[in-house]
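Asker: Pasted the sequence and its predicted model underneath.
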Amino acid sequence: MRQATRLLKIETGGRGFYEFTAALADFVRGERMGQGLLTVFCRHTSASLLIQENADPTVLKDLESVFSRLAPEGADYAHDTEGPDDMPAHIRAALTQTQLSIPIIGGSLAIGTWQGVYLFEHRRRPHRREIALHVIGA
């Protein structure tokens, strides 16, 4: 068994979804792992990770709409240190994931045909996000 790690940086333009499936596939391919497990970890509390459909952009539009209703700005939150989108960002992150595990089979990510891996940015202003990658396998 071998292991490898990398920190991936993703520049966001504000709230939304940022697909980075290709960067994960490149990392796995570069490590020449035939089988194993890739762990993807978001090092932030106001952004998260999703595996979601990458064929029809209306899926992402609808997800954003639902999360806007679940965690609206302007509610009576005690925590608003960084502005009105601060606490809604933490709620969105709590409802999604900060860590994903993706099997590696035959040297490739074992995700479905229409699946992509996304950073889900919950803040309105641009951020530089860090994603920690860890792969173990042979």
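Answerer: Ah, there it is. Residues are numbered from 1 along each chain as shown.
Asker: From now on I want contacts and neighbour counts done on CA atoms only, so please keep to that.
Answerer: Noted.
Asker: OK, contacts around residue 4?
Answerer: Residues in contact with residue 4 (CA atoms under 8 Å, 6 or more residues apart in numbering) are 31, 134, 135, 136.
Asker: Which of those residues sits closest to residue 76?
Answerer: residue 134 (38.8 Å; CA to CA).
Asker: wait, that closest one sits on residue 36?
Answerer: No: assessed by CA atoms under 8 Å, residue 134 is found out of contact with residue 36, at 10.5 Å.
Asker: list the buried ones in the helix or strand where residue 135 lies?
Answerer: Secondary structure from DSSP states H and E places residue 135 in strand 128-137. Within strand 128-137, the residues that count as buried by 16 or more other CA atoms under 10 Å are 129, 130, 131, 133, 134, 135, 136, 137.
Asker: before we move on, what SS does the residue nearest the centre of the chain have?
Answerer: To find the centre residue of the chain, average its C-alpha atoms and take the closest one (CA atoms, centre = their mean): that gives residue 49, at 2.4 Å. The three-state label given to residue 49 by DSSP: H, G, I helix; E, B strand; the rest coil is strand.
Asker: if I pick the residue nearest to residue 11 when sequence neighbours are not counted, what's in contact with it?
Answerer: Excluding the flanking residues, the one nearest residue 11 by CA to CA, 6 or more residues apart in numbering is residue 128, at 4.5 Å. Contacts here follow CA under 8 Å, 6+ apart; on that basis residue 128 touches 9, 10, 11, 12.
Asker: try this one side by side with the last:
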Amino acid sequence: MWLHRSLTLKPAPRGFHLITREVMAALPELAEVQTGLLHVFIQHTSASLTLSENASPDVRRDFERYFNHAVPDGWENFEHTLEGDDDMAAHIKASVLGASVMLPVQGGRLALGTWQGLYLCEHRDRGGPRRLVLTLTGE
């Protein structure tokens, strides 16, 4: 089986947001897959995806603090500045974290660890809706 679907996420404030439930809700066919893979791709250059701890909100806040420290908005050496102080920093953060994740499917469910969840990493102050491409394969 091959299934391709688009999912548009509502605008989210800057930060790291769990989206595991939204992705699973967009794919009711997941329940039919005993063994497979789900590829999740974000169609943006200033937001990213990652997999990390899904229980403590402290983790999400610490991710945001770390990346803002490592890649500050408005760094004086950025040349790409026409779209605002947060734009170039957002591109770098998105490149470091990545535009896609590949998740295993087992027994009709995502085979995630107990404390793992999929994050939308919003790197802009006003990023707007974010589009994901979901590709499910398996049997």
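Answerer: Alright, I've got the coordinates. Everything numeric in this text was worked out from a predicted model, so none of it was measured.
Asker: TM-score for these two?
Answerer: Once superposed, the chains reach a TM-score of 0.93 (TM-score structural alignment, normalised by the length of structure 1), with 137 aligned residues with a CA RMSD of 1.3 Å.
Asker: follow-up on the earlier one: looking at the buried residues of strand 128-137 of structure 1, spot the one nearest residue 60 of structure 1.
Answerer: Using CA to CA, the buried residues of strand 128-137 of structure 1 come closest to residue 60 of structure 1 at residue 129, 19.5 Å.
Asker: For the closest one, which non-adjacent residue is closest in space?
Answerer: Using CA to CA, 6+ apart, the closest residue to residue 129 of structure 1 is residue 10 (5.1 Å).
Asker: Surely that neighbour is within a helix?
Answerer: No: assessed by three-state DSSP, residue 10 of structure 1 does not belong to a helix; its assignment is strand.
Asker: Tell me who's in contact with the residue nearest to the centre of structure 1.
Answerer: 41, 42, 96, 97, 98, 99, 100, 117, 118, 119, 120.
Asker: how about the helices in structure 2?
Answerer: For structure 2, the helices defined by DSSP state H occupy 20-25, 57-70, 87-97.
Asker: Dump those helices to TSV, plus distance to residue 108 of structure 2 and mean neighbour count.
Answerer: Compiled in TSV, those are given as follows (distance: least, CA to CA, whole Å; neighbours: other CA atoms under 10 Å):
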stretch	distance to residue 108 of structure 2	mean neighbour count
helix 20-25	11	14
helix 57-70	28	14
helix 87-97	27	20
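Asker: The strand holding residue 135 of structure 1 versus helix 21-31: what angle between them?
Answerer: In terms of direction (axes from the mean of the first three to the mean of the last three CA atoms, to 10 degrees), strand 128-137 of structure 1 departs from helix 21-31 by 40 degrees.
Asker: Have a look at how far, on average, strand 128-137 of structure 1 is from structure 2.
Answerer: Its matched residues in structure 2 lie on average 0.4 Å from strand 128-137 of structure 1 after superposition (mean CA distance after the TM-score superposition for structure 1).
Asker: Can you tell me the number of residues neighbouring the residue nearest to residue 129 of structure 1?
Answerer: Using other CA atoms under 10 Å, residue 10 of structure 1 is surrounded by 15 other residues.
Asker: From residue 27 of structure 2, how far out is the closest residue to residue 128 of structure 2 other than its chain neighbours?
Answerer: Nearest non-adjacent residue to residue 128 of structure 2, counting by CA to CA, 6+ apart: residue 11, 4.5 Å away. To residue 27 of structure 2, residue 11 of structure 2 is 20 Å away according to CA to CA, to the nearest Å.
Asker: Look at those two and report which has more neighbours.
Answerer: More crowded of residue 11 of structure 2 and residue 27, by other CA under 10 Å: residue 27, with 17 against 12.
Asker: Roughly how far does the more buried one sit from residue 49 of structure 2?
Answerer: 18 Å.
Asker: One more: residue 20 of structure 2?
Answerer: 11 Å.
Asker: Need the residues touching each of these two.
Answerer: With CA under 8 Å, 6+ apart as the test, residue 20 of structure 2 and residue 49 both reach 118, 119.
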